[in-house]
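*Asks:* sequence plus predicted model, see below.
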Amino acid sequence: MRVDGRDITVSGSLLQPLTRRTNDIVRVVLSALFLAVVITSSLITRNEWVALERSISEIVAVLTPTQANLVYLVYGIAIVALPFVILVSLIVSRQWKLLGAYAAAAAIAGLALSVSGFGLTAPRWHFDLSGRLDTFASQFVDDPRWIAMLAAVLTVSGPWLPGRWRRWWWTLLLAFVPIHLVISAVVPARSLFGLAVGWFVGALVVLVVGTPGLEVPLDGAVRAMARRGCTVSTLTVVRPAGAGPLVINATCEEEQTTAVMELYGPHQRGGGVLLQLWRKLRFRDRETAPLHASMRRLVEHRALMAIAIGELKIANTSTIAVSALDRGWTLYAHTPTRGIPISEAVDSVPVARVWESLRELHDCQITHGDLRPSEITVEDGVVLFGGFDNAEYGATDAQLRTDIAQLLVTTTHLYDAHSAVRAAIAAFGNDTVLTASRRLTKAAVPMSIRHSVTDAKAVIAEAREEVKRQTRVDEIRAETVTRFTRGQVIQLVLLAALVYVAYPFLSSVPTFVTELRTANWWWALLGLAASGLTYLGAAAALWACADGLVTLRGLAVMQVANKFAATTTPAGVGGLALSARYLQKGGVSPMRATTAVALQQSVQVITHVSLLIFFSTAAGVSTDLARFVPNVTLIYLGGGVLLGLIGTFLLVPRLRHWLSTAVRPRLQEMVGHLGALAREPKRLAVIMLGCAATTLGNAFALWSAIEAFGGDTSFITVTVVTMVGGTLASAAPTPGGIGAVEAALIGGLAAFGMAAAVAVPAVLLYRVLTTWLPVFVGWQVMRWMTRNNKI
């Protein structure tokens, strides 16, 4: 490379990888989304598009056919000339590299819209073209292939040409929308599709070919270094621009010293903006620094922090130059890193010196923000810091505590937890370290810190436990650093699921309310009391499964919250997780809690099936149950599928191995627990009675709802129908079995001869008493238990 008459040797690759071109990737994503929206709206709402566009065209049409032809002619000439003007401008500006991309984009966009079932033809969309103005120019104005080619070449050549030209050309191309509407000709849906295709094709070509922002302005960087007294003789690329800046080692002629040049391109600027926005959306305001308006301001901030920390004599680099370069690049030059990495000086440097250096920073209200081992060095026994990308002057207390938590992780990894925590307490005090240790969580410790240590999860847990031992506390409650906690996100998802599953029910509310006027409310209250019996039964069964390690009263309250968690998640998995979590919070070990919940569910299934067989037999004596028996074809089909699954699991080695290593031990463990339970008759009786109370309580609630509307049927019949509906609820993929349960219960009652005028409102009242009212109450109970750290 030759700069100002001097030859400078450049070694290494300057090419940025495709996966790191943030701006180009964002352009491709946006163009793909726009194309998807245009296609979807054209296919799904085709008739609405036609009607809307024609009505708008009739309203704004103000030109006569002669005037419309004239407008078409003028605009058509401009559109025809546009690509040739762009081509000439590229030739004049000597953008020879771009000519191939220009031709490729035009050819791909044109051919993409010319392919049809009859070969290469012009596409004919859903418009009637018989009334079009028959002019030569209109063929170009309305042809989506031409629009696509123009959009593609504009997208490809835009970054290489002046911004003013680019804006005028896009304005001219997009003018087809108002022109179509004003002259009352064919409306622009086809041309809009061509525009979307052209933009997408051009964005892909730009991603492959690149933009001027990828060309590194090394000559400007060399001149900026010369102004700071460093006449560069050689440049050696250390790392191409990617996730971080382009790093180049520069040799200065005067003193034969070396300087490190970091060049930040426009793609780092785009990625930096997205990263800042993501942090603002994810973390609370006190956890994040103010937004930087540009990459240049971000680089200047880093350079100024290096100067400030250098004044404290604990910075391992010194700022040489900061300069804005051509094509959106920014230069930050500094001296090479002084000292050796802390990872190589662990045996000779006590951990206390690392914490003393951090204390010097914090005494000046400065935080580092990225205390990885690679950013800490040692020179002459003094611990120094580098990086400063995330450093802050005048930092908040939250940022100061984050620094301490980060260094706890790093020093625990480098030294050991005992000495790291002891040195931290000696430097900052017992209370400060204890407060900071609340940030020893995955959310609070940055990903860069976690990736810099081996087994970050174990290191963080070890540091937290050591803080508990040395500060003599029983528990360290994690601090909330994100805007939304995991519990809040789960509650939001559950609430959305609840609204979703309740929507079909809400549509039938008016008719249901009308029927309620004739209901007997005493029976409804009796049904509500029977519904409450199910919570006591479930609590008693779980209490016995857990050997009475938690209180029965607390379990009864938990069952109310469990109703919300189980109803709003498919197959009730949320209820199982909530039960296990409550037992753990009550002092039961995780393994024992999981076993207790699994044991309760196993006994519940056995009890449910036993009761179903018993009541079905009792009902079958006087009632025809043929309607509940599936068709013979369905039975054969189900049997064939079952046999096919069994054969698949037996023949496929991986599935067979999974059965033997994962499923079989758990089944053996469960059978063992059931066998042990059988040797304790009192405990087994409590569990089975509790499970039976859950099933029979629901049946009694449905029977009460039927009586409330004047129905006449036996309790045995209702029990069979209820258990069939409960079986379908467990198999249905919808939360709470919405839809499947109602249909099964109404169909079951109809099978026993009940009129729909009674069955429908009775089932809806039953679902209100046993599902929807408890769900809303359970939501509040779950929030209360969360606030009181019971789950």
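*Replies:* Yes, it's here.
*Asks:* when you work out contacts or count neighbours from here on, use the C-alpha atoms and nothing else.
*Replies:* Noted.
*Asks:* is Leu361 in a helix, a strand, or coil?
*Replies:* The three-state label given to Leu361 by DSSP: H, G, I helix; E, B strand; the rest coil is helix.
*Asks:* correct me, but it touches Gly310?
*Replies:* No: taking CA atoms under 8 Å as the definition, Leu361 is not a contact partner of Gly310, at 10.7 Å.
*Asks:* what segments of the stretch 101-250 of the chain are helices?
*Replies:* Along the stretch 101-250 of the chain, counting by DSSP state H, counting those that start in this stretch, helices occupy 136-142, 144-157, 163-174, 176-182, 189-209, 218-227.
*Asks:* next one for the comparison:
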Amino acid sequence: MTDSARATLIPAPPEPVAGVPTRRPAWWHTVLSIVVLAAAAWVVWRHWPVLERGAVRLAAADRGWLLVGATATALTWVCSALAQQGAVARALPPRRLLAAQFAASAANHVLPAGLGAGLVNLRFLIRCGIPTARSATALAVKATAGGIGRGALIAVLTLACPGVLRLPHVSGTAVALAAAVTALVAAVPFTPLWARCRRALVAVVTDIRAVHVRPRRAAALWGGSLAFAALHAVVLIAVTQAVELPLPPARVALLYLAASTAAVLLPTPGGLGSLDAALVLALTLAGAPGSLAASAVLGYRLLTVWLPLVPGLLVLGLLIRRKAL
């Protein structure tokens, strides 16, 4: 076959049209990276007095205990990755999973009510090939295990430290009102919204059962969830020891778990403001001096939020740039 005949059988590639790119550009990845970097710079500038004042106060603290707190903070990301792996049956890439948890912790301090961490983890699971519905269910499974684990720790520490937590007095009128509201909700007719909620709940229960079919996945889910909450308490304990706050470690852990659970009711980014006020109030009511309680909470925030925030946002921008999210 001659060259001219071969040319007639093999069509030439289409010529590029003016103004139309030959491939889909990843311009939005660049935009998101710039937005993330701008957010990091704004957060540092906005809260620079807090960062400076906290660094000065902690300069005289025990560095050994601060190192313990920093180590516990780093381990929280490992435990979060372990719990996320335990919530899905498919094996996830370990390095990217850990990087995603580090980035999610930073995003969680930018958006309110845990929305940042949820979005990052959801996008990561989808990028790993897990369907959107299954990814959302996996996040719900992880959140359920985290809530149950936190409740179990509170129950154990409450028995170990009797008298620290006191249930508020509930009047008979409040009980009657709650009973009436419950009866009204139960009497609401079957609606499509309730049907969707029920299907979502069934999906979560089904995935929890599927996880427990594999003992290693179940151990990762529950072990990672328990260790995640416990390590955050260890960070605060280490800081209280560093500033010589006169409270037993078990009591500090119980106060942290109770205050952080209460702070969830206020949808601030990463609990900023709500958790700080709740922790200072809890430590002060437990007998700690106000200045030491404020220094301890500030040190806890420095280790868990401010120091890893900018690196976490940089990792988030890198993962976006590399299309891992």
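*Replies:* Happy to help now that I have it. Treat the numbers as computed from the prediction; the structure is a model and nothing was measured.
*Asks:* circling back to that earlier point, out of the helices of the stretch 101-250 of the first structure, deepest packed?
*Replies:* helix 144-157 (a mean of 28; mean count of other CA atoms under 10 Å).
*Asks:* alignment lookup: Leu66 of the second structure to the first structure.
*Replies:* Alignment note: Leu66 of the second structure maps to Ala524 in the first structure; criterion TM-score structural alignment.
*Asks:* tell me the gap between the host helix or strand of its match and the middle of its chain.
*Replies:* Using DSSP states H and E, Ala524 of the first structure maps to helix 521-545. Averaged C-alpha coordinates place helix 521-545 of the first structure at 39 Å from its chain's average position (CA atoms, centre = their mean, to the nearest Å).
*Asks:* return the residues in contact with the match of Leu66 of the second structure.
*Replies:* Ser704, Ala705, Ala708, Leu765 (CA atoms under 8 Å, 6 or more residues apart in numbering).
*Asks:* what's the matching residue for the second one over in the second structure?
*Replies:* Applying TM-score structural alignment, one finds that Ala705 of the first structure aligns to Val239 in the second structure.
*Asks:* state the distance from its match to Lys142 of the second structure.
*Replies:* 28 Å (CA to CA, to the nearest Å).
*Asks:* how about Ala262 of the second structure?
*Replies:* 19 Å.
*Asks:* quick one: which of those two has more around it?
*Replies:* Lys142 (24 against 15; other CA atoms under 10 Å).
*Asks:* residues of the host helix or strand of Ala230 of the second structure that come out buried?
*Replies:* Mapping Ala230 of the second structure onto the secondary structure by DSSP H and E places it in helix 215-242. Buried residues in helix 215-242 of the second structure, counted by 16 or more other CA atoms under 10 Å: 217-242.
*Asks:* superpose on the first structure and give me the mean offset of it.
*Replies:* For helix 215-242 of the second structure, the mean deviation from the first structure after alignment is 1.0 Å (mean CA distance after the TM-score superposition for the first structure).
*Asks:* centre of the chain to the lengthiest helix in the first structure, how far?
*Replies:* As assigned by DSSP state H, the longest helix anywhere in the first structure is helix 590-620. Centroid displacement of helix 590-620 of the first structure relative to its chain, using CA atoms, centre = their mean, is 37 Å.
*Asks:* leaving out chain neighbours, which residue sits closest to the equivalent of His109 of the second structure over in the first structure?
*Replies:* Superposed on the first structure with TM-score structural alignment, His109 of the second structure falls opposite Thr567. Once flanking residues are discounted, Thr567 of the first structure sits nearest to Gly736: 4.2 Å by CA to CA, 6 or more residues apart in numbering.
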